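>>> Have a look at this prediction, sequence included:
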Amino acid sequence: MVNIRDLDPSASPLDFYGSELRRVREAASLKQYELGKLIYCTASLIGQIETARRVPTRDFSERVDAALGTGGFFSRLVGLVLRVQLPVPVSAYAEMESRATYISTFQVHLISGLLQTPGYARAVLAARTLVDLDAKLEARLERRQILEREDAPLTWVVMGEAALHQEIGGREVMGNQLAHLLSLRSREWLRVQILPFEAGAHTGFAGAFTILRFEDDQDVLYTEDFLQGYVTANPQSVRESYVRYDQLQAAALSVEDSAARIARVMEERYGHRPGLDGRAVA
């Protein structure tokens, strides 16, 4: 867990918000659980916001202002927090992902992280660095456990067809990866669509993105560059991402036709044909 004393309040509005919440709470001689009782939330939520691991909502900010008598300070500050795209480490994103009730993700050239096999994930991670590769792989695979939960989030994945053809880890790894995608068809809360080459120009050229929806929090948009990931809860950005995602879904093949396309590429490009259970048969 991030220690609040290690946070740089000037790093981002989210870090500043977290450090100020802690400062004002301690000035009022309140423990996290005591403030939680006053504003009807858990101590864990307050801790996550104070350590910049969770984006505060406007409702949360208004309740803090009322409880601590801060004259609307946090209600004003949260507007800045929500408008700015915030850098987040992988661990912080994984925590948000694990709480989401609905995940909508688009990938251009890669299989979505939640759907990656160990062999494929290792090859992707190794392309970036070999430092702590086993630990990074373990963390990547651990994220997949949310799909095994009884209350698994409704997960909708749209992937460019290029992800099926980009040979990552070799033919055997790719054959098994595509077979794994086919085996997921039985998951009630998981749907995969392929955006085919013949779709031509589309709204996903700007790159991959993920929208996370929560039961008790505002939706957030997650994007990545070559250095790190970014999250924003800016309503305008989230709204625009939903429009873009709807357009990508409309341009993509149906779930059934997507499975057929995966099976075709799996056999024609990698020499594997799907068995009755979706597993690869050489």
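Cool, got the structure.

>>> going forward, measure contacts between C-alpha atoms and count neighbours the same way
Will do.

>>> Quick check: buried residues in the helix or strand hosting Glu95?
Following DSSP states H and E, one finds Glu95 within helix 90-99. For helix 90-99, the neighbour count (16 or more other C-alpha atoms under 10 Å) marks Ala92, Tyr93, Ala94, Met96, Glu97, Ser98, Arg99 as buried.

>>> take the one below as the second:
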Amino acid sequence: MTHINVLDPGASPLDYFGFELRRHRESAGLTQRQLGDILNYTGSLVGQIETARKLPTQEFSERADAALETGGLLSRLVELVMRSQLPAWFRQVAELEVRAIEMCTFHTHLVHGLLQTPAYARAVLGALDQEGLDDRVAVRLARQRIFEKDAPPVFWTVVSETVLRQEVGNREVMREQLAHLLSFEGNPRINVQVLPFSVGAHAGSQGSFDLFRFMNDPSILYTEGYGSGHPTADPDTIGDCSLRYDHLQAAALSIRDSAELIRQVMEERYGEQRDSLA
């Protein structure tokens, strides 16, 4: 007799997902292999997800919802699963991203995680540690689904010109990432500004930070260190960083001029023509 792992659905969102997937599959009278064939995945993968040994993807969840007629249950659960896989110190930030009506971010060396492409995220997350990289990339990209809500947040980001010129991954990865930033042109809810080198000393010289604003709750400032996050709702600190952000936006290029600089760097530094040089 084949041993069936007994999951405790209350142990974690991942265990709960596996429990519900198995319950609905068995109610439909399907084996793991049969469900895998319907979804165009292997039966082994279905088994790994049911026993909480593999993270489900959004695509897998949507296909399983359709095949098992769950009313979208698994697609809703997968968001909780992904959030639960974030480092413990970062989970509060992911909750803030979901609740915020506006975010104002300043980053000095990297594109914000909410705007990263899969290849760029993979290069960043895999710089020192390749273990579980596929899952860690999927978890980061899942946060971007906040932009698909009926009322997505307004997102403002000011990035140092360093972000454009620091080659993360390789030229192809950077070309794709900069093209992704350009894809937000004309989107009033996602606004990208570049702080050029020519500005010199600026109001963000103390480092990167994120400001979260909410409908009814006080704003929260988030800063980050190595393996730790530091949210605060202290009014004085919020006021200081809000003022700093105003000055950063004033010093940065306009949205249109920022797009032109991004386009220029993409063509001159990461352009296709360079690949053919001997």
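Right, received. Where do you want to start? The structure displayed is predicted, hence computed values, not measured ones.

>>> Can you give me the stretch of the second structure that the host helix or strand of Gly18 of the first structure aligns onto?
According to DSSP H and E, Gly18 of the first structure maps onto helix 13-27. Alignment note (TM-score structural alignment): helix 13-27 of the first structure is unmatched in the second structure.

>>> for the helix or strand just after that helix, packing partners?
Downstream of helix 13-27 of the first structure, the first helix or strand assigned by DSSP H and E is helix 32-39. Here helix 32-39 of the first structure touches helix 43-50, helix 58-68, going by 3 or more C-alpha pairs under 8 Å, 6 or more residues apart in numbering; DSSP states H and E.

>>> Out of the ones you listed, flag the one nearest Ala259 of the first structure.
helix 43-50 (39.5 Å; C-alpha to C-alpha).

>>> so where in the first structure does stretch 97-114 of the second structure end up aligned?
Stretch 97-114 of the second structure maps onto residues 97-114 of the first structure, going by TM-score structural alignment.

>>> Give me the residues contacting the matching stretch.
121, 140-141, 143-144, 146-147, 152-164, 166, 204-205, 207-215, 245 (C-alpha atoms under 8 Å, 6 or more residues apart in numbering).

>>> For it, measure first residue to last.
10 Å (C-alpha to C-alpha, to the nearest Å).

>>> How many neighbouring residues does the closest residue to Gly18 of the first structure other than its chain neighbours have?
Among residues not flanking Gly18 of the first structure along the chain, Glu50 sits closest, at 3.8 Å (C-alpha to C-alpha, 6 or more residues apart in numbering). Glu50 of the first structure: 27 surrounding residues under other C-alpha atoms under 10 Å.

>>> do you know how far Glu50 of the first structure is from Lys37 of the first structure?
With the distance defined as C-alpha to C-alpha, Glu50 of the first structure ends up 16 Å from Lys37 of the first structure.

>>> again with Asp225 of the first structure
Distance of Asp225 of the first structure to Lys37 of the first structure, given as C-alpha to C-alpha: 39 Å.

>>> Let me see the ranges of the strands in the stretch 1-150 of the second structure.
102-107 (DSSP state E, counting those that start in this stretch).

>>> Throw the buried residues of helix 90-99 of the first structure into TSV and include distance to Glu20 of the first structure, thanks.
Below are the buried residues of helix 90-99 of the first structure laid out as TSV (distance: C-alpha to C-alpha, whole Å):
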residue	distance to Glu20 of the first structure
Ala92	20
Tyr93	22
Ala94	25
Met96	22
Glu97	26
Ser98	26
Arg99	25
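
>>> Quick check: the farthest pair among those residues?
Longest span within the buried residues of helix 90-99 of the first structure, C-alpha to C-alpha: Ala92 and Arg99, 11.2 Å.

>>> circling back: distance from the helix holding Glu95 of the first structure to the second structure after superposition?
Superposing on the second structure and averaging over aligned pairs (mean C-alpha distance after the TM-score superposition for the first structure), helix 90-99 of the first structure comes out at 1.1 Å.

>>> what angle do that helix and strand 102-107 make?
Here the directions of helix 90-99 of the first structure and strand 102-107 differ by 130 degrees (axes from the mean of the first three to the mean of the last three C-alpha atoms, to 10 degrees).

>>> quick one: helix 90-99 of the first structure to helix 43-50, angle?
140 degrees.
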